[in-house]
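Visitor: Take this sequence and fold it.
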Amino acid sequence: MTSRTPAGGAPASGDGRVLVQVALDFVDLPRALAVAHEAVAGGVDWVEAGTPLIKAEGLQSVRELKAAFPTHTIVADMKTMDAGRVEVEYAAKAGAGVVGVLGAASDATIKESADAAHNYGCLLIVDMVEVAEPVARAKRAEELGADLIGIHTAIDQQMRGEQPFEVLKAVVAAVSIPVSVAGGIHSGTAAAAAAAGASVVVVGGAIIKATDAAAAAAEIRRAVDEGAVIETSLYRRAGEGTVREALERVSTANVSDAWHRARSVPGIKPLLPGAHMCGPAVTVRTYPGDWAKPVEAIDLCREGDVLVIDAGGVPPAIWGELATHSAMVKGLAGLVVYGAIRDTPEIARLGFPAFSSHVCANAGEPKGFGEMQVPITIAGVAVAPGDWIVGDDDGVMVLPKAQAVELANRAMDVLEKENRLRGEIDAGKTLAEVAYLQKWEKKS
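Guide: Prediction:
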């Protein structure tokens, strides 16, 4: 039996140093290798072949990472659920020093995985992702032979604003083996992860999406070693109180991509090129030309709200310069009209983000029909009070209130990934190359 201490340091080695692991959650091995070289230059200890990479490229990804970094521990995030012995055996033979099995797997699978890991000279980490009772399961995994426990807030949970630190503290207190932590960690939270008892701090996006992964890894390394909080405007997950901050940074195209290519509101166009708005909706349903309720609704708005008006999608205008002036004094973030607006030169000079389906000179009469703060439909898209609205030159997106945190985080994820791709293009590659289009063309 070979040694169970992997190259690059073991979390139980006794020197007290918290290890930093980079998670290469790519689907293309050349990009993974390039980023790994940067991350190692920045000071990471362990290099992980992420689950997407293993699924896309197989265990060849582990072999090539081990060949590239022979003195570093390679982690194979297999997420094994069954057939533990064979999966761990071949991951170890490919060069993995640590292999991952799911805590949700059966006791038999975890035991078989542990036996195989120890027979082939690697460590077994049991991942608590989506485990209902992580403390109890971690204790049982230790009894079954696990070498490490992984506390892992899954990406889909991260997008809803969840964090791993409270579970981490509870598990560290319950087991005697090292514990790693993963889940949206960046330079602003890495020190907290170490302080909560993690022996291994696993970082994905904050390194692999950075335009300079070496510098990003070095910041994480410093944060862990010095207990420093290094603020960043990227890689942070929004919560209920920070949705606006995230949505102010992203485009409607980012939101659409994050939402499985969701459509913008058809036919709604910006009055002012370059305008960007976001905010919760205050809704109005009125009749074409009846501008009483739209103007009255300004009084209901709070600073930062977006007024969304269903005026039937046709002229006459229900909004003009005086309404805009009133809205700006109240602090509204913007306006969406499914219908007509007028006084557009004056509105443009005021710089107010206004979006509409029509522009015309003639206004209607303030008859007072309609309703405020009710669910409406504009151009076939439902809008409820409190839904988040994002608008720019490409149009308007409506984010249901219950999904706003998740969609804001997913849109930021799109933006951050594009930043990395933009850097690769600047370095001389074409878009077709960085997107690996030929490799991933859909086969019939």
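
Visitor: Only C-alpha atoms from now on, for both contacts and neighbour counts.
Guide: Fine.

Visitor: can you confirm Ala217 is in a strand?
Guide: No: applying DSSP: H, G, I helix; E, B strand; the rest coil, one finds Ala217 to be helix, outside a strand.

Visitor: And it, how far from Val98?
Guide: Ala217 sits 21 Å away from Val98, going by CA to CA, to the nearest Å.

Visitor: Same question for Glu219.
Guide: Using CA to CA, Glu219 is found at 25 Å from Val98.

Visitor: With neighbour numbers in mind, choose between the two.
Guide: Neighbours per residue, other CA atoms under 10 Å: of Glu219 and Val98, the larger number sits with Val98, 29 against 23.

Visitor: longest helix of this protein?
Guide: Ranked by residue count under DSSP state H, the longest helix found in the chain is helix 404-426.

Visitor: how about this one, so we can line them up?
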Amino acid sequence: MSNPGSAIVWSASGGTAAVINGLEAVYPEAYVLGPAYTVEVAPGDNLALHHAIGLAPAGTVLVVGNGGQQTAHLGDILAQACSERGILGVIIDGAIRDRPEIVKQQFPVFHVGTSPAGPAKDGPGAVERPVVVRGTRVEPGDIVCADADGVAVVAAGDWERVRGEIAALEAREAEIMARIAAGETTVDIYGLKELS
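Guide: Here you go, the predicted model:
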């Protein structure tokens, strides 16, 4: 399997994947696909995020709920700490700072906004509990795929089925692109009805 985009993952799910809209990729090519390690922070506080970076297994994606935009919850230091520990990326319902430095690190972060203000480190917070990001519930272990289009969230128990559909869908889309290049219209390719 290649690195399927969030749109391919959603389509391969048959529309069962949840979506998180309204997040911004820290750089246009940012991409992440992996199991969610969920983090609940208090607005304006990142104590739980510090702990999560030390606890999350390599190969996971931190999915952070409840951050808010008044202060940043992640900057270049925590991005570097994530990278060094093998964390694939961060999806955060909150603000970040040190964006130029994170871009230089090429660490994938998907966030709501930016703020120069730093967070408190007092808590409360929690890890590995369900979180809500932009109105979408994410369970620990759900598979998240994030890119410039947004975030697709596949239930952990459904991932094998979806993964099996991705290659077939990519092959179908390649065939459609070839037919378009050969001069066919999408109306004919998809067998769409006439306008009434």
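
Visitor: sorry, back to before: show me what the helix or strand following the longest helix of structure 1 packs onto, helices and strands only.
Guide: For helix 404-426 of structure 1, the succeeding helix or strand toward the C-terminus, using DSSP states H and E, is helix 431-434. If you count contacts as 3 or more CA pairs under 8 Å, 6 or more residues apart in numbering; DSSP states H and E, helix 431-434 of structure 1 packs onto helix 404-426.

Visitor: what range in structure 2 matches the helix it packs on?
Guide: Taking TM-score structural alignment as the measure, structure 2 aligns residues 159-181 with helix 404-426 of structure 1.

Visitor: same question, stretch 170-185 of structure 1
Guide: Aligned using TM-score structural alignment, stretch 170-185 of structure 1 spans no residues in structure 2.

Visitor: Off-centre distance for stretch 122-129 of structure 2?
Guide: Once both centres are worked out by CA atoms, centre = their mean, to the nearest Å, stretch 122-129 of structure 2 turns out to sit 20 Å from its chain's centre.

Visitor: ugh, wrong one, stretch 81-100 of structure 2
Guide: Distance, stretch centre to chain centre, for stretch 81-100 of structure 2: 11 Å (CA atoms, centre = their mean).

Visitor: That stretch spans what distance, first to last residue?
Guide: Stretch 81-100 of structure 2 end-to-end distance (CA to CA) = 16 Å.

Visitor: Identify each buried residue in it, please.
Guide: By 16 or more other CA atoms under 10 Å, the buried positions in stretch 81-100 of structure 2 come out as 82-83, 87-99.

Visitor: Just those residues: which are in strands?
Guide: Gly89, Val90, Ile91, Ile92, Asp93, Gly94, Ala95, Ile96 (DSSP state E).

Visitor: which ones are touching the fifth one?
Guide: Residues in contact with Asp93 of structure 2 (CA atoms under 8 Å, 6 or more residues apart in numbering) are Leu23, Val64, Gly65, Asn66, Gly67, Gly68, His111, Val112, Val133, Arg134.

Visitor: So what's the residue count around the counterpart of Ile309 of structure 1 in structure 2?
Guide: Ile309 of structure 1 maps onto Val64 in structure 2 when the alignment is built from TM-score structural alignment. By the other CA under 10 Å criterion, the neighbourhood of Val64 of structure 2 contains 29 residues.

Visitor: In this structure Val64 of structure 2 contacts Val39, no?
Guide: Yes: assessed by CA atoms under 8 Å, Val64 of structure 2 is found in contact with Val39 at 4.7 Å.

Visitor: what residues are shared contacts of those two?
Guide: Leu49, Val131.

Visitor: does the residue sitting nearest the centre point of structure 2 sit in a helix or strand, and which one?
Guide: Within structure 2, the residue whose C-alpha comes closest to the C-alpha centroid is Ala146; the distance, by CA atoms, centre = their mean, is 3.2 Å. Assigned by DSSP H and E, Ala146 of structure 2 falls within strand 143-147.

Visitor: how big is the offset of that strand relative to structure 1?
Guide: For strand 143-147 of structure 2, the mean deviation from structure 1 after alignment is 0.6 Å (mean CA distance after the TM-score superposition for structure 1).

Visitor: May I see the buried residues of that strand?
Guide: Going by neighbour count (16+ other CA under 10 Å), the buried part of strand 143-147 of structure 2 is Ile143, Val144, Cys145, Ala146, Asp147.

Visitor: Please tell me which residues of structure 1 that strand aligns onto.
Guide: Mapped onto structure 1 using TM-score structural alignment, strand 143-147 of structure 2 covers residues 388-392.

Visitor: How about stretch 118-131 of structure 2?
Guide: Aligning stretch 118-131 of structure 2 against structure 1 (TM-score structural alignment) gives residues 363-376.
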